[in-house]
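A.B. asks: Next come a sequence and a model predicted from it.
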Amino acid sequence: MSLPETQFAALVDHARTDPYIVGLMLAGSRGLGGYVTPESDYDAYVILRHADLLAEYAERFPSVHGDPVEYIWVSLESFRAHALPGTDSRWNAYTFAHIEPLIDKLDGEIARITSAKTLPGPEDTRAFLDGYLNQYYRSKKNLLAGRHLEGHLDGAESIPWFLDFLFAAHERVRPFNKWLRWELDRYPLDDPWHDALLLRIDEIVTTGSINRQRSLYHDAEAFARTRGLDDVIDAWGPDVLLFRS
C-alpha cells in the first residue's frame, strides 16, 4: 500500500476501537469512487462524541487542507447541523451524497444524519424556481433592450438557480460543478432532463442565446406545473407571457 493508504487504514483501525470516535466517513473522490487518481487525497470526516475533545484529537492527528490524508474532526452535535438547509454550511451538502459511513457506532444514526443533508429544505424548490425565473427575466429584458453582455451574464447566472431547482424538485441536492456530469450519468433525471441537458446549459452559459433560454424555460415551466408549483410561476403575472415569447 502507498503511504496515504497505510495512514488512512491506520485511522480506520484506530477509530474502530476508540470509544470517543462514533463515526467515520470517507468523502471526496475516493468516497464517491469517481475521478480517482494516484494523487487523490483521503478526506476523512471523523465524528467525536464530545466537542471538548476536538482540540486534543486535532493535535494528535494533525493535518492541513491538501494533505494526502486530511482529518476533518467534528463533534456529533456539530455534525448534526452541518450542511442542513438554512445553515451557512449548506454549500457542503453534496459532499455527503452517495456515501455511507465506514464506521457508525450509533446504530445507524450517523447514516441518518448524513442522509438528511442530501435532501432539500421544505421551501427550497419554490425559492430556487423563483430565483431562476428572476434571472431569466433579467436576461431577457437586457437582451431585448440590446444589452447583450448584460443579458448574457444574467442568462449564465440563471443556470445555478435552475440546477438547484431541478435537483430539489427531484428530492436531491445540486452537485458541485465537477460532479454534475458524473451525477447525471450515474443517477439520471427523468425526461426531458435526461438527454442533452448539459449541452443545453452549456450553450446558454457560452452564448446567452435567448432561443436556448426560452426553450429551457418552456420545459422548466411544464415540469414545475406537474410538481404543483403553478403559483410560483403565476405570481409573475403578465411577465409569464414574456417568459414564453
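C.D. replies: Good, I have the coordinates.

A.B. asks: okay, CA-based contacts and neighbour counts for the rest of this
C.D. replies: OK.

A.B. asks: Tell me the first helix or strand C-terminal of the host helix or strand of Q7.
C.D. replies: Using DSSP states H and E, Q7 falls within helix 3-17. Heading C-terminal from helix 3-17, the first helix or strand you meet, by DSSP H and E, is strand 21-27.

A.B. asks: what's next to whatever helix or strand comes next after that next one, contact-wise?
C.D. replies: Sequence order places helix 28-32 as the next helix or strand after strand 21-27, per DSSP H and E. Residues from elsewhere that reach helix 28-32, judged by Cα atoms under 8 Å, 6 or more residues apart in numbering: 25, 35-36, 40-43, 95, 98-99.

A.B. asks: which residue ranges form the helices in this structure?
C.D. replies: 3-17, 28-32, 54-60, 76-81, 109-117, 124-144, 148-169, 180-186, 197-207, 210-226, 230-234, 239-244 (DSSP state H).

A.B. asks: Put this next to the previous one:
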Amino acid sequence: MEYDLTPGADAETTLAAFLARAEADPTVLGVVLSGSRAHDGMPTVRSDFDVHVVTGDEGPSAFDALDGYRSDQLDLVVLKLAEFRRRGLPGDPQSWSRYAYVHARVLADRLGGGIADILDRKRTLTAAEAAEQAAGYLDAYINQVYRSLKSHRDGRGALAHFDAAESVPFALEVLFALHGRVRPYNKFLEWELSRRPLGRGWAAERLLPRLRRILADGDPAAQRGLFADVERAARAGGHGGVLDSWGIDLEFLRP
C-alpha cells in the first residue's frame, strides 16, 4: 500500500493524519518527533515536523519508501528497529546526528516503552563516552588553537583565522562532553545553554560573544582567554594528561 501524503490544511493536521496511519500499521513500531517542534519555544510559523518512523526488522513496510520525504510540513526518516538502536551512537556513520534524539518525543510506541528506552540511551553520554570524547576533542582543540596562534605569530593572519574558526566546534564538544552531554546543533546552542546551563562561566550571555569574536577574526587574545577557561575545566574533569602532553607549548597558548 502506498500512502498519499497530500498536505492537510496545516502542518498539525498533516501530522495527525500521518500519525493515525502509522499507528494503524502493524509494521510500524514507533514514531518519534525531533527538530524544532521538540524544543519548546523554538518552532516558527515555517517549522515543519521532523518525524522518525521505526519499522520492524522482519520484512518490508509500506513506510519504507517514505524515507527522505520532505515537504514544508513533514520531514520523514524511516528506520528499521536495529538501525534506530544504533543511530547516532559511537561507531554509527551518522554519529553526528545524535543530538536529534536528545529532546525527541515519543509519539507512538508499540514496544510498550521500548522506543522510549532506546531514545533514553541516546540522550546523554555514558561516562566512558564522555571521557573518550572530552579527551579526543580536547587534543583537537589544542591543536587548532596552537596552529592558529603560530600563524598569527608568523604574520599569516588570514590563515590563522581559518584555524581559529575550526577550533570552536572542538571547544564546544569538549565543554559538553565534560558535562556528559551531547553537543547541540548550533541552531539550538543558545536554547541549550539557557535552559540547561553547563555551569559557572559557560552561560550563554558570556560564552556566545566570546565564540563570535573568535569566529569573526580569530583574535589571539580571545583565543587565549577561552583556552585558559577550557584548560581549567578540562583539568578539573581529569584530563590534565592530555594538556600536559603538549609540554612547554601550553605556555604559548595561555594569556
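C.D. replies: Received the coordinates, thanks. This structure is a prediction, so every number in the text was calculated from the model and none was measured.

A.B. asks: circling back: need the contacts of helix 28-32 of structure 1 in JSON lines with distance to T6 of structure 1, can you?
C.D. replies: As requested, these are arranged in JSON lines below (distance: Cα to Cα, whole Å):
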{"residue": "M25", "distance to T6 of structure 1": "16"}
{"residue": "Y35", "distance to T6 of structure 1": "21"}
{"residue": "V36", "distance to T6 of structure 1": "17"}
{"residue": "S40", "distance to T6 of structure 1": "14"}
{"residue": "D41", "distance to T6 of structure 1": "12"}
{"residue": "Y42", "distance to T6 of structure 1": "11"}
{"residue": "D43", "distance to T6 of structure 1": "14"}
{"residue": "T95", "distance to T6 of structure 1": "23"}
{"residue": "H98", "distance to T6 of structure 1": "24"}
{"residue": "I99", "distance to T6 of structure 1": "21"}
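
A.B. asks: buried subset of the residues you listed?
C.D. replies: Among the contacts of helix 28-32 of structure 1, those classed as buried by neighbour count (16 or more other Cα atoms under 10 Å) are 25, 40-43, 95, 99.

A.B. asks: Same list, these, but as a markdown table with distance to L106 of structure 1 please.
C.D. replies: Converted to a markdown table, these look like this (distance: Cα to Cα, whole Å):
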| residue | distance to L106 of structure 1 |
| --- | --- |
| M25 | 14 |
| S40 | 29 |
| D41 | 27 |
| Y42 | 23 |
| D43 | 21 |
| T95 | 21 |
| I99 | 17 |
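
A.B. asks: so which of the helices of structure 1 gets nearest I47 of structure 1?
C.D. replies: Checking those against I47 of structure 1 by Cα to Cα gives helix 76-81 as the closest, at 5.7 Å.

A.B. asks: That closest one against structure 2, how far on average?
C.D. replies: When structure 2 is superposed, helix 76-81 of structure 1 averages 0.6 Å from its matched positions, counting by mean Cα distance after the TM-score superposition for structure 1.

A.B. asks: Buried ones in that helix, by neighbour count?
C.D. replies: 76, 79-81.

A.B. asks: do the same with stretch 133-150 of structure 2
C.D. replies: 133-135, 137-142, 144-150.

A.B. asks: for stretch 62-76 of structure 1, same thing?
C.D. replies: Within stretch 62-76 of structure 1, the residues that count as buried by 16+ other Cα under 10 Å are 68-76.

A.B. asks: May I see the buried residues of stretch 101-113 of structure 2?
C.D. replies: 101-109.

A.B. asks: same question but for stretch 50-64 of structure 1, I mixed them up
C.D. replies: In stretch 50-64 of structure 1, counting by 16+ other Cα under 10 Å, buried: 54, 57.

A.B. asks: Check what contacts that stretch and list those residues.
C.D. replies: The contact list for stretch 50-64 of structure 1, computed with Cα under 8 Å, 6+ apart, reads 20, 48, 69-71, 73-77.

A.B. asks: coming back round to it: closest one of the buried residues of stretch 101-113 of structure 2 to I248 of structure 2?
C.D. replies: Using Cα to Cα, the buried residues of stretch 101-113 of structure 2 come closest to I248 of structure 2 at V102, 39.1 Å.

A.B. asks: check contacts around the closest one.
C.D. replies: 119-120, 122-124, 182.

A.B. asks: Whichever of those residues end up buried, select them in ChimeraX.
C.D. replies: The ChimeraX selection below is limited to those of the contacts of V102 of structure 2 classed as buried (16+ other Cα under 10 Å):
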select :119,122,123,124,182
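
A.B. asks: Which residue of structure 2 is paired with D230 of structure 1 in the alignment?
C.D. replies: Aligning on TM-score structural alignment places D230 of structure 1 opposite G240 in structure 2.

A.B. asks: Its match contacts V230, doesn't it?
C.D. replies: No: using Cα atoms under 8 Å, G240 of structure 2 makes no contact with V230, being 11.2 Å away.

A.B. asks: Can you pick out the residue with more neighbours from those two?
C.D. replies: V230 (20 against 15; other Cα atoms under 10 Å).

A.B. asks: Alignment lookup: N92 of structure 1 to structure 2.
C.D. replies: With TM-score structural alignment as the matching criterion, the partner of N92 of structure 1 in structure 2 is S97.

A.B. asks: What number of residues are in the vicinity of the nearest residue to that match once chain neighbours are set aside?
C.D. replies: Closest residue to S97 of structure 2 apart from its sequence neighbours, by Cα to Cα, 6 or more residues apart in numbering: G88 at 5.2 Å. When neighbours are defined as other Cα under 10 Å, G88 of structure 2 has 20 of them.
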